[in-house]
Every structure is written in C-alpha cells, then in structure tokens.
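In: Predicted structure and sequence below. I'll ask about it afterward.
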Amino acid sequence: MEVTLPVVGMTCHSCVNAVTGALEDIQGVTSVHVDLTGGKASFAADRADFDVDVAIRAIEDVGFDVPEEYRQATVRLPVVGMTCQSCVQSITGAIVDVDGVEELKVSLEKNEAEVRLKLLRTNVQVKDAIDIRGFQVLDQSPQISDMITITIDVIGMTCHSCVNSITSALQAHPGVSDVHVSLEKETAKVTYDASKTNPRVICTAIEDCGFDTVYVYDDQGDVQASTPIATMTLTPAADIKSHDDQATTATLKVTGMTCASCVASIERALKKRPEIVSVNVNLLAEMATIRYIEEPSGILDGIIQQIEDIGFHAEKQDADGQDKAQLKIFGMTCASCVNSIERGVKQVAGIKSINVNLMTESAYVEFDSSIVGLRDIVEQISDLGFDALVSDNSANAQIESLSKVKEIKEWKAAFIQSLLFTVPLFFLAMVLPMTNLGMEMMHLETPIKGLYWTDLAQIILCVPVQFGVGKRFFVAGYKSLRHGSPTMDVLVMISTSSAFFFSAFAILYSVVSSQHQKPTVFFETSAMLIMFVTLGRYLENLAKGQTSVALSKLMSLAPSSATLLIVDEETGNVIGDRSIPTELVKVGDLLRLLPGDKIPADGVVVSGSSTVDESMITGEAVQVSKTKDSRVIGGTVNGLGSITFRATQVGSDTALAKIVKLVEDAQVSKAPIQGFADVIAGYFVPAVIGLGCITFVIWTIVFHVLSAKNKALLPDIFQPDGEDWFFVCLKLCISVIVVACPCALGLSTPTAVMVGTGVGAENGILIKGGGPLEAGHKVGKVVFDKTGTLTRGVMDVHKVCVWPETEGLFTSNQLLLLAGAAESRSEHPVGRAISRQSLAVSSLQTTEEYATVTDFASITGKGIDCHVAIHNKSVWQGSGQKYNVLVGNAAYVVKDRRIAINRNQQLAMEEEQVLGHTCVLVAVDESLVGYIALADTVKPEARVVVETLARMGIPSVMVTGDQEATARNIANQVGISEVHAGVSPNGKTILVKSMQETQQLAVEQTSKYPIYRRYIRRRTLRPYVAMVGDGINDSPALAASNFGIALRSGTDIAMEAADVVLMRDDLCDVVAAIDLSRTIFRRIKINLFWSCIYNVTGIPLAMGLFIPWGYHIHPMMAGMAMAASSVSVVLSSLALKGWRKPDCTGIETQAGGGRWWKHIFTRHPYQPVASDEMSVVREAPGEDLELGQISL
C-alpha cells in the first residue's frame, strides 16, 4: 500500500531528513519519499490495513504538522482477481459506499485501486469492501520487475550538506522512487523504475552534484556494474587528433643517432611513406614511436629496414611486456627435454605460446596474465623436473641503455685509440719543427725522391685513426648521403677526408713531380679532429647518462626477492615461508617484511607495525607509520619493525611501475619548442657544406686578386710567396664544416626535459612530457576544486557550543572531553573526529588517561549512550564524578530519548547546517548541554599556496559542486575571492574553457600596443589555465585545462586525465610544479640561445670574416669547439639538478628578520603576500576582461 500525506512546516533539507527518518523507523514502512517543494510525504507500507495515524503521529513528533482539514491519504491497493470491466465496476461500487472516500480510480491493467481517503483508518473499510465482493487485496505489492534497488558507492561526502545535495538531486530525478544516502557507509541506496531510468543516469546525477561514484551493487550485494565514468578513457583535448582508427602504434629502439639532423633524417624519410600516420623520434631515449596502417602486412619490417638503410640500427620493442617472459631453464640435456617442457607448459590454461631453446637454455613464453601467473608457469616447469628462473635482463638492459653504458665504453675506447696515434702525430707535425734539430729531421728524404721520413711517419700514424676510429663516421655518413639526409657524420667525414686526402695527394704530387719539394701536409688536422669528436661524444654520453639518473634509480627500487608466507588452506594458519623472486609474487600473496627490507609489491598490512621510508616515491624524507590496514607501496623501504602484508598490486600494476612508465613516456616526448630545432636541423648540414664551399671559393678569389695587385695586401695567414694558398683556403673550409654543430641545437630541449622530469620525479612531481612542461610556464590562472583539494576531505571538529542555560555547569572543553571519551569506542567518522579533538585538547595519548567509559551502547546511525567517569585532575577540576552521556543526532537525542530542545537551540543548529556543518547533540544526565559542529577543514597550507601564487602573478579560483554558503566559507578561509559554487563536472569544463578564452583574449588585446609595450605586457600575461583536482568529477576539467594537476590521494581517472601528478597530498607542490616547469622552460631557452649564438659567432669566425683583424680558427680548435658545444649544452641541462622546491611555509620568518646574507643565499623565490595585499595583487593585467561568474 502506498500513502501520501501533506506535511506543513518543512523549510530545508534537514527537515526532509527528519521526516524521512521518522517514517522509516515505523514498522511496516518499506520506502519513503519526502517532497520539500510540494510539501508532502509519500511512503509504502507492507500491509493494506496499515494504520495511517501512526505515520501522522511520527511526523508530528519531529516537529511538523499534518493539518486536520487536509488529512487525506492517497492509497494504492493491489487487487487480485479482476478479469474484466464488470470486475472494475463491482469494486468501484463497493468502495464508493465507504465513508471518507473522496476520489477513486480502479485500473484493470495495473490490477490496483487508487483511493483518496479523507478519514483515518478508512483504508481498512475499503479493504473489507473489496474482500466482500470476492476479490483479494494483497498486503504487499506483487514483485514488479521494473522496480530495482541498487547501492552505489559514493566518494567525497564529508557532511550532511553533501547527503542533502545527493538526496535532493535523486529525488527530483524521474523514475526514482526511494533514496537513502548514508554518510557513514559512503553509499546511496536507490530504488528506481527500470523503464524510466538506469544506473548510468543515476550515477551521472550524483556526479553532477560534485561527488565520485565507483561501483553499483544490486540488492543482493553483488557488483552489478562499474559506473561509466570510472571506466572511460579521458584524453586531453590537445592529444585528440584526426587519425585513422585502424592505425597501429609501434615502438622501435633506434641506435646510432648523434644529433638533431639524425632525428630529422629519420622522420623525413619515414613520413614520405604513404602508410605512415605519424612519427616521433627521441634522440636521448633512442626511441621512435610510429603510427602506421598495417595494410598490407609486413609494413613494420619495411620501416625497420628503411631506418637501417639510412645508417641506424632499429629493432622492435615489445608493446606489452607484462604477458611475455623469458625464463632460464636448467637441467635440459636433449631435444626430448625441450619437447617435454613445451608440451607440459602448453597444457596450462592461459598459455599462448612457448619456445624453448636448448643451446641457450632459455624459454620465451607468452601468456594471459588474467588466467595464469608467472609463478604458475615456473612451478609447472619445476614439476616436470627442471629448474626455472625468470631472466629479467630487460630491466637491466634498459637501465644500462639509460645510463649510456654501452655508448660510454665504445666512445672511451675510440678516444683512447685515437689519442695513442694522435699525440705522436701532433708532436711530429707541430712540436718538432719548432727546434733546429727538428727542422733538419723534417727535411730528411727517404730513398724515394720527394717522400720525406716525417711525412711517411705521419701518414702511418694517421691511417689507423682515419680509417679505424673514423670508419663509423664514413659508414653512417655514406648511408645518410645515399638517402639525401646528411647528418653530423657527413660533416666529420668531409672535413677529415679533405685534410687526409689532400695531404696524401700533396705527397704523391711531390714524388711524381720533377721538383721534389717538401709538400705541405696536415695529417694532424684529420687525426685531431677525429680525436676531439670522439672525446666530445665520450663526454657527451657521460653527461647524457646523468640526465636519466632519476629514472634509473626508480627502476632499480624494486627488490629482487620477497618472503612468501605459506598458508594452510584448511586452517588458514601460516605453516612456513620461502624466498621467491619478486616477479613471481601474485595478487593475494601473504608476504613478510623484516627490518630494512624493500617492499616487493603494493599491499595492505595484515599484522605488525613499523615505519616505512617513502621518500623515493613521494620525495618527502619522513618516516611513515604503518599499522594494520595501512597501505604500503612497492619499492619503499621498511624501517625497524616487522610487518606482514597482503599483495594487492604486483608487476606492472604497482604504483612504482606506473611511475616509471609515466616518467619514461615523459622523457621520450617532445616539447613543442623542439620543433624549432628540428626544422633548423633539417637544413643545417647542407647549409654548412654550402658555406664551406663558398668560403673556399671566396678566399681563393681574394688571394688571386690581391696577389695580382700587391702581395703585401695579403693577410698574414697566407705565406708571402703564396705557394700554399690552396691549403690555407682548404683549412678555412674545413674549419667552417667542423665548427658548425647541429648536436648542441638538437640536445637543447630533450636533455632539459629528461633532467627536469627526473628532478620532478625525485621531488614527487610527475610531469607527463615536454608539452605540459611548456604549458606550465604559461599558466596565468589556477582553478582549485574544493573537496579533497583545498580541504582535507575528512571530518574535524569545527565548533563546540554550550547552551547559555548550562554554561555554569560545563565549559566547552569539558563538553568536548566528555563527548570525546564517550566516542572513544565508536568507529563512526564523526565519533573518531570528536575523540581525536578531545585528545588534542587534553594533550594526552589515550582516553583512558583521563576517563573511564562503562555501559557503552552504540545505536547504528543515531548515536551512543554510555557512562563516563573523569579521574584525571589535570584536565578536569573536581574529577571523580560519573556522568551519563548521550551523543547523537536530533532524531535520537530528542525523539527517541525524549530530551527537550527549545526553538533557539534548534535555530543555532540549523545555522551550522546551512554552512554545511554536521551537528551532533550532547546530553549529560538526561539534560541537553550543547552541540558539536563538525566540518571538512581547510588544508593548513592552502592559504599560503594561494598567496604564493598571487605573488607569482597567478590569481586563484575555486570551483565546487557544493552550495554557495559552504563554498564562500571555505574561500574566505583560504583567501580566494572568485568562487563558482553548485557547478557540475560538465560545468567545470565549460568554466575552464571560458577562462581560457578570456585569458587568450587579454593576450590578443595587446596587439594594439606599440612593440615595446606589447612585449612587456605579454610577459606579464599568461594565456593558460591550470586546474587542480582529485576526483572523477574533476577529470573532464583536468583534461580540458592547459595544465591539469591531480593529487595522488585522488582517483586513478583524475591522474590519468591530468598533465601533472603530485605524489604528495600537499598543495605546496602545485607551486613547485609551476615553478619547475618555468625553470625547465627557461633552461631550454638558455640552451637554444647559446647553441644558436655558438653557431652564429663560430661560423663567421671560421669563414675568415675577422682575418683582416688577425682572428681565425684553426681546424683543430674548431674541432675542440664543436665537441665543447654539445658537452656544454648537456652540462647546462644538468644544472637543473640543483633545483629545489620553493619554500611556501613560514611567512613571518621569510618576510623579515635574520642576517642579510641568509636572504641572499637562501632560496625564497616567491614570498607569500600579506592578506591585506591580496586585493592589490589580484588586479593583474587583463583582469578587466574577465567574464562574470557563470551560473550553471
């Protein structure tokens, strides 16, 4: 039976909750729906003879009226037995005769009678009248398949204001018949008509209120479905491109690249292929990410072959390493062993393929990790009689690749080899002629006329360097020239070959000519160029290896083994333990940690207590206490205690693996500014070769013109008789080719990105690549979510109020101590918050130190009742008394326990509830003493962060789905003036986009200013908007913003959508992330500036433009300069390792005091401003173009 009653006096959602609770407590009531706007309460009863008067008294008991003149009940009675319209008429005639029936509607289709009754208990007479006519009225409505009850996990509720918001939103939703939201359980129980709505729409309605939904359970408690928003993939708008849906992505390892020209040549060659969609080649990571159309098959093999034809080595990287493994197998003796292993492993469910190699004693296995684990495969091989170990060479190889171990060894060997031959060659060519004895030795001829001993010695010493060490330059240079994509190797090849072959030609000419004059040779130039290039590459790779130290450290954090506890399946007791490789740990394994152990997987502590050093993950050097139910992170280090934990994420699903993957992806991505360097690199080598040829031709012409007029006009670089003019011009040409270096230009951006992202990871700031880095330095406004971002997201005591009538009996502290002692045994979030605050007030560790609690009783969802005896005189004068303490909601204290509350007290509580605070009443010895208001508190660093951002010229905005009053209250506490309340997730996205348009418009408006003012104005205006959030409902806005920042304490979806993930739940890292992106981008610009300046000044100097003033560059010095340029750029990027987080704390201590030199040498880049300065700081340029607050 369904009943609807008018209710007078409801003014807010607290009233709705009171009426709802009163009706739900009535035995026989199955569901309740209270309509605040319509002023009525509807409920369903499980009996047709339900006493409506009981419901009316319940409503009146909580302070509301059901007027006598309007006491009508609309009753729906399910009727069984109707078959035709005659039945309908018969029932209608029977009911009409009953007194009190005002309206009647009998439905044959629905098998029900809907009756509006004026008098109470008339429903019983109606039921009897229908029964007399031969029909049956069911006590309970028949099961209707369309009515479904689900329970939804709701994340983000902190107070009753949140409960009211969700309840109101769902009650207004068509098709929803019943809603019950539990703050304690963080759930929403919803009954709905499946023909009118569905769980997806219901979850969306909850998320529109600003909360996150995770799982939907049916009324049996089984998981019915994940909510759609939790499973969708959010892609930032900047990453959405028009592309063919059939494109395949492949990752290739490309070795042999040395400069930006190498990158440009690979990208240019591959982009010519029609099946290629996009190509991204990273110089430092030696990775190429290629999207292509796999039609016809074998395209990837052709791509790899083309890269190798250009002069580089390429091989395919496994895209999904978690379902593939390489095992080392011991004990095989013949082919029969191989067949036995392959046949036995293939019988295991989930095995896709296995390939065993007898010679290498290894096996390569592909498997479905959702069906079978790696440990199952190893155990299966062991059961077959062989020993198997996981061969984890891939991680070691990757660490070595990042550290440039192979390249460092190769270039070091090449440098030493060239050094051994070049030093004596340099002595013969440059030092020996400086002495008289040396000059005589220089002119000693061999038996062959025209061939001198010193020249012969030089060519013998030069050949191993030119064609031994220099072979790699010739091979790579030849391949790149063959494909029309010259690289740095071509420049080395041309310059060294010119010096060597022209010297060799000079010797040959001297031998075959009739004059047999001693030839002019410069073999030392060729050898020393190669020596300096190899030295430069050696130093460059040493420096490059340092750029990825942070990532290498992260990859090496995982321990090699874990201690697995063996559990008896029948008793559940631990019967032993054994050590296993970390790769074999499975979800659900029980693992033991001894003092000093590295944690092998993510999990939850089952027993024991300890402290854990999580600094390598969070960047915060603080020992974190771990007790039962605490979460532990793989790769962190256990302290002095011993704990047992259950693995929840293993392998590539651990937090450490995800961090490593994120940092890897960031370091191989390109910053947009790198496109500038790539464009220049594409034309650099041909242009340099052209300039070298022009230099040779021009100086040849200059020499002949001036020689014809007056040899005295020739520069000193030319000999007086001019016989060696050819070699002078050739040296100038070689100097031009050698001094020009595209390497410095190509390394400017990727080295800074790699070092910067690594430094960020070490400090708990994960930046997803070069794009976000570049966007971060342009941020001109930061939008903060409220719940969980600016606030802690947990309940804290906000106010303790003692009624004026009882102020003489108890103080506010005493009231808190009593309530805290009473709540010390409670598991409710509100109770824990009160107990925690009472201990803070008393400065004690436990409640037992000042009070004894007896006769404790907890009434679920209502409150507690107990006796409290105070025995500590230091916290309570006159201790020793015993009090009966009640703590609970109004329904429990006032209604159930019948403790009186006056109107003023009721209004005081309602004022708190309007601000979103949760209020609990405290009664002592059956008398109401006061109330405790709890609220979601602001994070302690929030105000300092807002003020620091303001000092940086970045105004802050708060956006929330909460009500206006609560939002304004939080905003005032943190110092934010621009507030947008009641905004849905979609509204947040719209808000962010409108701010982006406004910021961009402000920048565009500067075009009307003169150039110098435009430049100054644009330096202060930044067009990008950053969004800081932690929940699923923030994900669309995070993706839409230019610089999305997610807190790791939030949801995985938020972290996926964001550009930056902060590993600590500390808002100071928001400032640090923006500062780091500014620092990195500033370093990129410095690198690009100096690499450009180097070439702009070095090439003209090498071309001989300053020869009239006596300045030019010898080819050997040009080689040294070329090597130094690359090394200097990498060292410049390594300077980022000195970055430290800006200090956002200690406003007073930073502002003044202390010695003057401390202010010079201590890094405080962004001093927070005082509160009274905020209004001045917020008047940023372009503020007049801001849109007004958006009402969504």
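Out: Thanks, I have it. No experiment lies behind these values; they were computed from the predicted model shown.
In: alpha carbons only for contacts and neighbour counts from here, please
Out: Fine.
In: can you pull out the strands in the stretch 901-1050 of the chain?
Out: Taking DSSP state E, counting those that start in this stretch as the criterion, the stretch 901-1050 of the chain contains strands spanning 918-924, 927-938, 956-959, 978-980, 1024-1029, 1043-1047.
In: Point out the most buried one among those strands.
Out: Mean neighbours per residue, mean count of other CA atoms under 10 Å, is largest over the strands of the stretch 901-1050 of the chain for strand 1043-1047, with a mean of 30.
In: for the next helix or strand after that strand, packing partners?
Out: Using DSSP states H and E, the next helix or strand after strand 1043-1047 towards the C-terminus is helix 1052-1057. Applying 3 or more CA pairs under 8 Å, 6 or more residues apart in numbering; DSSP states H and E, we find helix 1052-1057 packed against helix 1035-1040, strand 1043-1047.
In: which other helices and strands contact the last one?
Out: Counting contacts by 3+ CA pairs under 8 Å, 6+ apart, the secondary-structure elements packed against strand 1043-1047 are helix 770-776, strand 1024-1029, helix 1035-1040, helix 1052-1057, strand 1060-1062.
In: Please identify the helix or strand for residue 274.
Out: Using DSSP H and E, residue 274 falls outside every helix and strand.
In: what's the spacing between it and residue 293?
Out: 9 Å (CA to CA, to the nearest Å).
In: Neighbour count: those two, which is higher?
Out: Under the criterion of other CA atoms under 10 Å, the comparison of residue 274 against residue 293 puts residue 293 first, with 18 against 9.
In: who's in contact with that one?
Out: Counting by CA atoms under 8 Å, 6 or more residues apart in numbering, residue 293 touches 246-248, 275-277.
In: Which ones among the residues you listed map onto strands?
Out: Among the contacts of residue 293, DSSP state E puts 247-248, 276-277 in strands.
In: where do the helices sit along the stretch 251-400 of the chain?
Out: Assigned by DSSP state H, counting those that start in this stretch, the stretch 251-400 of the chain shows helices spanning 260-271, 299-310, 335-346, 374-383, 393-402.
In: Residue 204: which of those is closest?
Out: Nearest to residue 204 among the helices of the stretch 251-400 of the chain is helix 374-383; the distance by CA to CA comes to 39.5 Å.
In: List the buried residues of that closest one.
Out: Neighbour counts using 16 or more other CA atoms under 10 Å place 374-375, 377-378, 380-381 of helix 374-383 among the buried residues.
In: second one coming, line it up with the first:
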Amino acid sequence: MKTIKKSFPVLGMSCAGCSARVDKTLNKQPGIISVSVNLAAAMATVEYNPEECTPEQLKEAVQKIGFDLIIEEKKETQKDMDEVRKSHYWSLKMRTLLAVVLSVPVSVIAMFFHDVPYALQIMAVLSAIVVFGLGNSFFVNAWKLLIKGGANMDTLVALSTGISYFFSLFNMVFPEYLLRHGITPHVYFEAASMIVAFILLGRTLEDRAKGNTADAIKKLMGLRPKKVTVMINGTEMETEIDRLMVGDTVVVKPGERIAVDGTVVTGESYVDESMLSGEPVAVLKEKGSKVFAGTINHKGSFRFVAEKVGSETVLAQIIKMVQEAQGSKAPVQKLVDRVAGIFVPVIISVALLSFVLWVTFDAESGLTHGFLAAVTVLVVACPCALGLATPTAIMVGIGKGAEMGILIKDADSLEIARKVDTVVLDKTGTITEGIPVATDWVWTDESEDLKSILCGLEKYSEHPLAMAVVHGLGVETAEITGFESITGMGVKGLYEGRTYIAGNRRLISSCGIVVPAEMEEKASLLSSQGKTVIWFADNERVYCLCAITDKMKDTSSGAIDRLQNMGIKVVMLTGDADAPARYMAEQSGVDEYKAEVTPQQKAEFVRLLRSQGNIVAMVGDGINDSAALAEADLSIAMGKGSDIAMDVAKVTIISSNLEKIADTISLSRHTVRTIRQNLFWAFIYNIIGVPVAAGALYPINGFLLNPMIASAAMAMSSVSVVTNSLRLRRFKNVSHSVN
C-alpha cells in the first residue's frame, strides 16, 4: 500500500481544545494512517491512503466542525499564509490597543468615579464596544463551534465576558430586583472589558512569539534567490528561478547565492555551505564538484549544469523534512491531547458547580460571590498553555537543529536522543574521512622518472588504493605497455623494455626480489599502524614503498572524548582487519571496537546491546549500514549534500563532523527539559488557579480572586510557555549533563 504524507495549514484554531478536535476528526476519516495537528504551527500533517481518502474529503470533514483546511498546492500558498498571519497579527495588535485604551477609563470610573452622574451608562457603552466590538471574534468562534457541537477557549471567554456584561446591564437597568431580595446590585463592566483587553494582549504577544518559533524555516526559505543567470546560445540572460530547467547552464558570480543543485563545468571558487552543514569553513568548488541551492559563492565565478531544481533540491528536501518534523508530536503530547479534549466542558462544569455551591452555602452574599467565582473560573482556565507547551519547544528545537546542520526526522527521535547511553560508530566515512590517502613514502632512489613509472602503473589499476598513489605522486604519468593486473597481489607493466611491478609484499617475494632490512622494518612499523603498504620495484630491486590509510577526521577524537564526558559509551565497528581497526581505536579513543564484522553482524551487535538494556544510537552512512541502523533506538546518518540518506535515518548529520552527534544529544536534552518545564507550569497553573478562582481560599483567609487579575494571569501563562520555548534558540554547541 502506497501512502501519501502531506502537511496542510489549518485555519481557526485558537487553543489545545481546537487542535485536539481537529486531530480527532481527521483520525476518524477512512484511509488515515496517522495525523499530527500542531497548534503552534497551525498545521496538520496527515499520512493517508490515496485510494480511500482525498484532501477534499479531509477539508470537508474539518469544515464540518467549524475549522478549515488549506489543501491547494501552489507555490504562492506559503506566501499567502504568511500574508494571512501578518494581517491577522496587525489586526490583533490594533484591536488590543483600542481595547486597552477603552478599558482603562472603565476601570478608573469603577474605582474612583462610580458616583458621578451617568457613570454606569458610560461604562456600559465603553464596555460594550470592547466586549462585543473588539472582542467579537470570541463570540463568533464560540458560536460556530457550538452549532457544530464543540467548544474551545473562545467559548470560555465568550461565556465569562458575556455573562459579566449582561448581568451588569441587568443590575444597572433593574437594580430594584436584587434590592427586593436584600442583595446589593453590583456591576462588572470593568471586569468584562479588562478580561477582553488582557486576553487580546496575551494573544498578541503569543502570536508574535509563535511567529518566532518558525524562524528556522523562514531562514531556509529565504536562502533561494528569485532570479538566476543562465547561458542561452552563448549569451548570459537573467531569468526567474521557476523557469530554470534540468540541464540548463547556470552562471554564478562573486557573492551570489546558488539557485539549484548541480555540477560545476567551468571555473572555480570557494563556496560557503554553512547553511547546509553548519560548518563555517568555505569549500573549494572546481570542475566536477557538486554545488547546492542556498549556498553562497565567495570571490570566484563559475558555471554549473542544473541537475535538481524546484522541490528536488537538497535545500527543498531539508525544508520539507524540517516542516514535517516540526509538525510531529512527542509521546508526552498524547496525554496533553486527552486533557485538552475534555478541558472546556470540565471547566464549564466546575464554574457552574462553584456558583451553585456559593449560592447554597452563603445565604448573605452567595449570589455575588458565586457569580464572581463562576466568571473567574471560566477566565482563569487556560488550555492554550497546555496546547503550546510541547509543540513550541519541538518547533524551536528541531529548527535550531536544522540551523546547526542536524536534521531530526520527528519529535520521537528528538525525545529518544536524550536517553542514548551507547553510540556505535561505523569506522569508514564516519570516524575516518572515507577516502584512502598516501601518508608515507620511503624511496631508495627518488627520481622523477621512477615516480612517473609508478604513477603510470597505478593509473591503469582498478584498485581503490591505486588512485591514492596517483594523487599522492602528483606527477606526469609514463606510458606503460604490457600492463597486467595480478589478482590479489598488484600490477606490472613495461617501460622502455624493462618490467616494473607495484603491489603487496607477496608480489615482491614471488618475483624473488631481495628487500633491504631497513625497508622491511619500516614496512612492519607502518603495517602496525593500520596502514596498507604498496611496494614498487623492478625485477632486481625495490625502489619505493608507500603507506596508504583512511585518515581519521580532525574532529573525531575530540567528538568521541566529548561523548564519553557526557556519560556515553562509544563503540567502533568495522569490516577492516584487526590491525588497522585496533590502531584506529587507539587513535580515536573509543571504549571498545570490533573488527572484520559484516553488515549483518553489525545489526546483531546493536541488537545485543539493546537486549542488555542499553539505549543505542547507530551512526553510519545510512545505506551500507541500513540493517544496523534499523536495529538501533536512534539511527544517525552521516553525509554531505546529495549523498544524505534522509529516508533511512531518524537523524541526519549533513556534514561529516562527529561533534554534531554530541550536539544532537545535548539539544535533545535541552528541548525535553524545556517541554517538561512548560508542561509543569501549564498543569500547575490550572491545578492551582481553578480552585482558587472557585473560592477555595475564601473560608481560610477571605480571599476571592478578581476576574481581571485572573484574565491577566491566564494571558501571561500562554506567553510564558512560548517565551520559555524560544530560549532554545540561544542553544550553543556545548554539551551539558542535562537529564
């Protein structure tokens, strides 16, 4: 069964109850595999079977419960959404400003000038403008949901402010009704207007902060230039990037940003790829080099052939991956969703119960106190903070990872990373560079002619080590005739009628060539260091030996030491022989190594570690190590550019820097700690706030929470949660033992 996974913007969500309702509705549709609704991003990520379900059906289902889904796939959609958000924020900001300007006089009159003629009428008019004019969205949204059988935060606000206003209006117009019952009529116009003002203020600050959680995506999207210079019939012409086709030749000038992925055909320059890898050092690009969209050219200029355009570029894939990851849910969010789903009905029930209890047990002022308690309970309850606690931290954490060159596939992976206690590293291409290089040369006769002959011999060889010799010599090659490859031993050929050989020690012995003792000693020393020794000779004597190795990356030793300081065991696995494996293990400082292991044995070893209770992260290239990666709790692929195995691993390190593994674990620990902090304060706020609002402290010390204070506290609870999450943007690449 082939499924489709897409993200759709959701309109109309204002609290955790909304996102929970949308989530529940989408999950009920036929053909749905998984759904993740992110309140902070206002996005629903849906995986579905296209044979049973269509985006149109999903849109219709969401509309039936009072929300909307944007399913149109066009390049302007993201731009349109940004415009909608900007317009909404500006409107919210203006309404908030007016609400505060009009609410302050109502509060001042209520406190100091309530005996002034027409004071009540002035308060009633100003309050009506604030509550039903500037706060009309609360009533509209609440009504839309009510007729669909739902309720959310807007329902609580509409109930509390509406009841406060109309109760006050009744007391102002018919004061004698309560007086006949021995009750002094009070008005709460200031409470109704200030509640709206505070909640609008909170939502404005929250909206602004929520916009900042998507900064990483905005930065990535801003990396693609709008126009590009192409070669058409030998002439440079500027064109829109959307018109660029695969196969076009693109001209890149100094300081320009590269538009699409491709391969350099002429020219050379250094390119800043930090947006991809997180590494600040510019990379040399010459003929045959790969270049990627979003990277910045330095002073040189070059031309390249476009190979991947539009949504196929590495940058576009990264943006898509980060968006999907930011929209995913951490396991802890399931509990929050369950709470959010019943939150509003429970709060309304608590408000009614508190009113009934006050009226029942306080004969003297139960009506007044009961009314205040019910309104305050409705105001103080805040599902928004609960709904924003996890997704905002996930969005900022995953976005921060992307800025650092760490692509985290989903929230599950981000949460698992903090628990890792064992990291298993593949050797080749992970600890080492993955490219054989000649490191040592020992000559008995170092002439240019002999170098050319050796270079000519190795140039014809198909062995992967041969190119290391050719690159290491860096000389013109001699014309070799009678070339012959000797399986498992080396190569031989003729130059000016004389036979020359290049290969291993067995080849030298088979030819009966006597090797000087000092060269034997040197070869043994180099072999003990895990290096492969290539001998070069003619039929009579040895001229040279060359040692080849896969060099350890400059950052590997420090990265492994850093992981160990974080309390993590590091194991190296390799298919190499024991001698080079042991040498690399000693040089890198790993805790344990295993040599001569097959891909299947790697997977079995990871399975064994997990069976012993370890939380294992497997680090490899994402393809050759796929079996072991699949067995690990956390799979991490190392790679660069288009070689990234994004679909294989849960985490992809775009650069080859092992330091990023420690960064990933450290970022995970910080993010999960932030989620815990957010959820703690969100739950504690409601656990303490609701009983206090209902009047739990009144019998003890006579304290009854003012609705205006409650509304300010409620508004700030959401803002504080988002602000706490935004602190993750300041995360530095320094590990801490945070659990």
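Out: All right, it came through fine. Keep in mind that what you see is a predicted model, and the values were worked out from it rather than measured.
In: Just the buried ones out of the contacts of residue 293 of structure 1, please.
Out: Buried among the contacts of residue 293 of structure 1 (16+ other CA under 10 Å): 247, 275-277.
In: if we take those residues, which one ends up nearest to residue 352 of structure 1?
Out: For those, the nearest to residue 352 of structure 1 is residue 247 (24.6 Å; CA to CA).
In: which non-adjacent residue is nearest that closest one?
Out: residue 293 (4.7 Å; CA to CA, 6 or more residues apart in numbering).
In: just residue 127 of structure 1 next, same as before
Out: Closest to residue 127 of structure 1 by CA to CA, 6+ apart is residue 137, at 6.4 Å.
In: list the contacts for the one you found?
Out: With CA under 8 Å, 6+ apart, residue 137 of structure 1 has these contacts: 48, 77-80, 127, 130-131.
In: Same check on residue 4 of structure 1?
Out: 40-43, 72-75.
In: Pretty sure it sits in a strand.
Out: Yes - applying DSSP: H, G, I helix; E, B strand; the rest coil, one finds residue 4 of structure 1 inside a strand.
In: any idea how far it lies from residue 544 of structure 1?
Out: Where residue 544 of structure 1 is concerned, residue 4 of structure 1 sits at a distance of 76 Å (CA to CA).
In: do residue 765 of structure 1 as well
Out: For residue 765 of structure 1, the distance to residue 544 of structure 1 - CA to CA - is 22 Å.
In: Can you say which of the helices of the stretch 251-400 of structure 1 is packed in most?
Out: helix 260-271 (a mean of 22).
In: After superposing, tell me the mean distance of it to structure 2.
Out: Helix 260-271 of structure 1, aligned to structure 2 and superposed, deviates on average by 2.2 Å (mean CA distance after the TM-score superposition for structure 1).
In: got the angle for that helix vs helix 299-310?
Out: Helix 260-271 of structure 1 and helix 299-310 are oriented at 140 degrees to each other (axes from the mean of the first three to the mean of the last three CA atoms, to 10 degrees).
In: What is helix 260-271 of structure 1 packed up against?
Out: strand 276-282, helix 299-310, helix 674-709, helix 742-762.
In: Residue 793 of structure 1: which of these is closest?
Out: helix 742-762 (25.6 Å).
In: what range in structure 2 does the closest one sit on?
Out: Helix 742-762 of structure 1 corresponds to residues 383-403 in structure 2, going by TM-score structural alignment.
In: swap in stretch 104-117 of structure 1?
Out: Taking TM-score structural alignment, stretch 104-117 of structure 1 hits no residues over in structure 2.
In: distance between the ends of that stretch?
Out: Termini of stretch 104-117 of structure 1 sit 9 Å apart (CA to CA).
In: Quick one: map residue 71 of structure 2 onto structure 1.
Out: Aligned partner of residue 71 of structure 2 by TM-score structural alignment: residue 316.
In: nearest spatial neighbour of its match, skipping sequence neighbours?
Out: Nearest to residue 316 of structure 1 is residue 252, by CA to CA, 6+ apart, at 4.5 Å.
In: Translate that neighbour into the numbering of structure 2.
Out: Match for residue 252 of structure 1 (TM-score structural alignment): residue 8.
In: before we move on, the earlier item: nearest to residue 965 of structure 1, out of the helices and strands packed on strand 1043-1047 of structure 1?
Out: Nearest to residue 965 of structure 1, of those and by CA to CA, is strand 1024-1029 at 20.7 Å.
In: Could you tell me where that closest one falls in structure 2?
Out: Going by TM-score structural alignment: strand 1024-1029 of structure 1 matches residues 615-620.
In: what does stretch 203-219 of structure 1 give?
Out: Going by TM-score structural alignment, stretch 203-219 of structure 1 lines up with nothing in structure 2.
In: Return the most buried member of the helices and strands packed on helix 260-271 of structure 1.
Out: When those are compared using mean count of other CA under 10 Å, helix 742-762 is most buried, at a mean of 28.
In: Average offset of the helix or strand that that helix is followed by relative to structure 2?
Out: For helix 742-762 of structure 1, the succeeding helix or strand toward the C-terminus, using DSSP H and E, is strand 765-767. Taking mean CA distance after the TM-score superposition for structure 1, the mean distance separating strand 765-767 of structure 1 from the aligned residues in structure 2 is 0.8 Å.
In: Tell me how far stretch 127-147 of structure 2 lies from the chain's centre.
Out: 36 Å (CA atoms, centre = their mean, to the nearest Å).
In: Give me the buried positions along it.
Out: 127-132, 134-135, 138-139, 141-145.
In: Quick one: end-to-end length of it, please.
Out: Stretch 127-147 of structure 2 end-to-end distance (CA to CA) = 27 Å.
In: Then stretch 726-734 of structure 2?
Out: OK, stretch 726-734 of structure 2 end separation, CA to CA: 18 Å.
In: how much distance is there from it to the middle of the chain?
Out: On CA atoms, centre = their mean, the centre of stretch 726-734 of structure 2 falls 13 Å from that of its chain.
In: residue in structure 1 matching residue 425 of structure 2?
Out: Aligned partner of residue 425 of structure 2 by TM-score structural alignment: residue 784.
In: just residue 349 of structure 2 next, same as before
Out: Using TM-score structural alignment, residue 349 of structure 2 pairs with residue 690 in structure 1.
In: so how far is residue 737 of structure 1 from its match?
Out: Taken as CA to CA, the span from residue 690 of structure 1 to residue 737 of structure 1 is 9 Å.
In: and what of residue 834 of structure 1?
Out: 77 Å.
In: again, but for residue 562 of structure 1
Out: 57 Å.
In: Check whether residue 1122 of structure 1 sits in a helix, strand or coil.
Out: Per three-state DSSP, residue 1122 of structure 1 ends up helix.
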